[in-house]
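Participant: Sequence plus predicted model, see below.
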Amino acid sequence: MTQQTAIKPSIIIDGVRKRFTLNHAYSLKDTVVSWIRRRKLTSEFEALKGIDLAISEGESVAVLGLNGSGKSTLLKLISGVMEPDEGEVLTRGRVAGLIEVGAGFHPELSGRENVFLNAAILGMKKHEIEARYDEIVAFSEIEQFIDQEVKHYSSGMFMRLAFSVAIHVELDVLLVDEILSVGDAPFREKCRLKFEELIAQRKTLLIVSHDLDMVRELCSRGVVLNRGEVVYDGPVEGAVRLVES
């Protein structure tokens, strides 16, 4: 009898809550008027309300929902950019995240210098970066601008370089948050093919996107958030139908 290897979880999210304090006074005048009228200057917003999820090694999962539903907050917690107020987030292996355009880039440094900086942040050793540097730059298609300070880059150029660095890391989990929306059509297609390559390699993908056609093509599972709560977790087609309705 053949013994099957148990599938290990790549991500475990256990009872996670995240709150933010909202400031309602945007000037000295607002502060004084609110103080005189005894209005609260701040309020608490609960972005995630006790999220429980387990994502297996090799799964491709779409996280869907309206703006403000908690999708980006969830990815930031998984990436380690933020910590939960309650609960626990556990990840297995090396996590690479494309959470915000230009995140991890220093505006005063050149593209070349930022490749080394960003790759180091993602856990690559100097010799690993040097070995993959030409491949990273070639994929980004911005060779002629690589020695220019990135503060002069467009959002599309930021995205190309950030995506190229992230996918050339020896990653186990890739987090993508709507970042590909700033790219042109040929580059988005190039990225889609890279996603398919990572899926074939049994890497774990967690994708936040409003591109439902891409989600259908790349993901087998969909999680829908609404006001910080999971309202659907199942086959991706059901998640897409719920979002479209």
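Facilitator: Yes, it's here.

Participant: alpha carbons only for contacts and neighbour counts from here, please
Facilitator: Will do.

Participant: Could you pull up the residues touching residue 86?
Facilitator: Shown in contact with residue 86 (Cα atoms under 8 Å, 6 or more residues apart in numbering): 15, 16, 17, 18.

Participant: go on, residue 201?
Facilitator: Contacts of residue 201 (Cα under 8 Å, 6+ apart): residue 58.

Participant: Not including adjacent chain positions, what is the nearest residue to residue 54?
Facilitator: Nearest non-adjacent residue to residue 54, counting by Cα to Cα, 6 or more residues apart in numbering: residue 12, 4.6 Å away.

Participant: got a list of what the one you found touches?
Facilitator: Neighbouring residues of residue 12 by Cα under 8 Å, 6+ apart: 52, 53, 54, 55, 88, 89, 90, 91.

Participant: just checking, next helix/strand downstream of the helix or strand harbouring it?
Facilitator: Here residue 12 sits within strand 9-23, counting by DSSP states H and E. Sequence order places helix 28-36 as the next helix or strand after strand 9-23, per DSSP H and E.

Participant: let's bring in a second model and compare:
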Amino acid sequence: MEDENDIEVDNLGVFFRLYHQPHTTLKQEFINFFKRTKAYEEFWALRGVSFKVKKGEMFGVIGKNGSGKSTLLKILAGILIPDEGSVKKRRRISALLELGAGFNEELTGRENIFLSGSILGFKKKDIDEMYDDIVGFSELGKFIDLPIRNYSSGMCMRLGFSLATSVDPDIFIIDEILGVGDEGFQKKCLERINNFKRKGKTIILVSHISEQIQGLCDKAILLDQGRKVCEGIPKDVISEYREILRLRE
């Protein structure tokens, strides 16, 4: 049944314009117009991608770098608008797409927590209640009052993950971040993700690391050159992924 799905993606496509020349003059624009030639070519980062994610499912997206994984997640998170197809999302999404994405580097960690929380629609009272959990989980301690520009990538990941998971999302999107940080913090992240899963939250995990997809996910899809190659149980999808890697060695 459709109401059992948290996310429904139908024939999704998005393209970017690759210009032949970095700077086109007005004269060249007129020439191109009358010759009916384009000063750019269309690069389809995704095309014809369809799948459904059930409520409470941990859904994996795997593929090589440049296969369209991050583009897909940016569409799911509402950052990009597709040029083709549609996406239906039935519950609130929290996304951790890039290290430090959305943080203001001139503000402190503390200030960024309140800024990000307000952008997500939370009142100051709500953020006050979440604050200790966010800082405690991140283990940043006194560094929470340093500007973000002084943070290492690991510190940004700690704060980003802590913030994204403390807002109690219905759907949680994670993009290629579980390999960052020390082993102890990675274990904490995995435990929190598994706790979400036990609570019936829906999780979408993107990775090019097959062990993560197979060890954590209920179902997965394989993307290659912007297309969905296959969908199914992680073991079968990973076998197809490894075959693609073997053929391109």
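Facilitator: Arrived safely, thanks for sending. All of these numbers come straight from a predicted model, not from anything done at the bench.

Participant: Superposing both, give me the TM-score.
Facilitator: The TM-score (TM-score structural alignment, normalised by the length of structure 1) is 0.89; 237 aligned residues with a Cα RMSD of 2.4 Å.

Participant: follow-up on the earlier one: now the strand holding residue 12 of structure 1: which residue numbers in structure 2?
Facilitator: Aligning strand 9-23 of structure 1 against structure 2 (TM-score structural alignment) gives residues 5-19.

Participant: Flag every buried residue along stretch 81-97 of structure 1.
Facilitator: By neighbour count on 16 or more other Cα atoms under 10 Å, the buried set for stretch 81-97 of structure 1 is 83, 84, 86, 88, 89, 91, 94, 95, 96, 97.

Participant: Closest one of the contacts of residue 12 of structure 1 to residue 139 of structure 1?
Facilitator: Of all the contacts of residue 12 of structure 1, residue 91 has the smallest distance to residue 139 of structure 1: 27.7 Å, by Cα to Cα.

Participant: per the alignment, the closest one corresponds to what in structure 2?
Facilitator: Using TM-score structural alignment, the equivalent of residue 91 of structure 1 in structure 2 is residue 89.

Participant: Give me the distance between the residue of structure 1 most remote from its centre and residue 198 of structure 1.
Facilitator: Relative to the C-alpha centroid of structure 1, counting by Cα atoms, centre = their mean, residue 36 is the outermost residue, at 42.5 Å. Distance, residue 36 of structure 1 to residue 198 of structure 1, by Cα to Cα, to the nearest Å: 58 Å.

Participant: Please apply the same query to residue 133 of structure 1.
Facilitator: Using Cα to Cα, we find residue 133 of structure 1 at a distance of 19 Å from residue 198 of structure 1.

Participant: Sticking with the nearest residue to residue 16 of structure 1 once chain neighbours are set aside, tell me its helix or strand.
Facilitator: Nearest non-adjacent residue to residue 16 of structure 1, counting by Cα to Cα, 6+ apart: residue 87, 4.2 Å away. If you go by DSSP H and E, residue 87 of structure 1 is part of strand 86-91.

Participant: Equivalent analysis for residue 206 of structure 1, please.
Facilitator: In the assignment (DSSP H and E), residue 206 of structure 1 maps to strand 204-208.

Participant: can you give me the angle that strand makes with strand 9-23?
Facilitator: 30 degrees (axes from the mean of the first three to the mean of the last three Cα atoms, to 10 degrees).

Participant: mean per-residue distance, strand 204-208 of structure 1 to structure 2?
Facilitator: With mean Cα distance after the TM-score superposition for structure 1, strand 204-208 of structure 1 departs from structure 2 by a mean of 0.6 Å once superposed.

Participant: Which stretch of structure 2 lines up against that strand?
Facilitator: Counting by TM-score structural alignment, strand 204-208 of structure 1 falls onto residues 202-206 of structure 2.

Participant: Can you check which part of structure 1 stretch 148-157 of structure 2 sits on?
Facilitator: Going by TM-score structural alignment: stretch 148-157 of structure 2 matches residues 150-159.

Participant: hmm, who's touching that stretch?
Facilitator: Residues from elsewhere that reach stretch 150-159 of structure 1 (Cα under 8 Å, 6+ apart): 101-102, 105-111, 140, 142, 179-180, 182-184.
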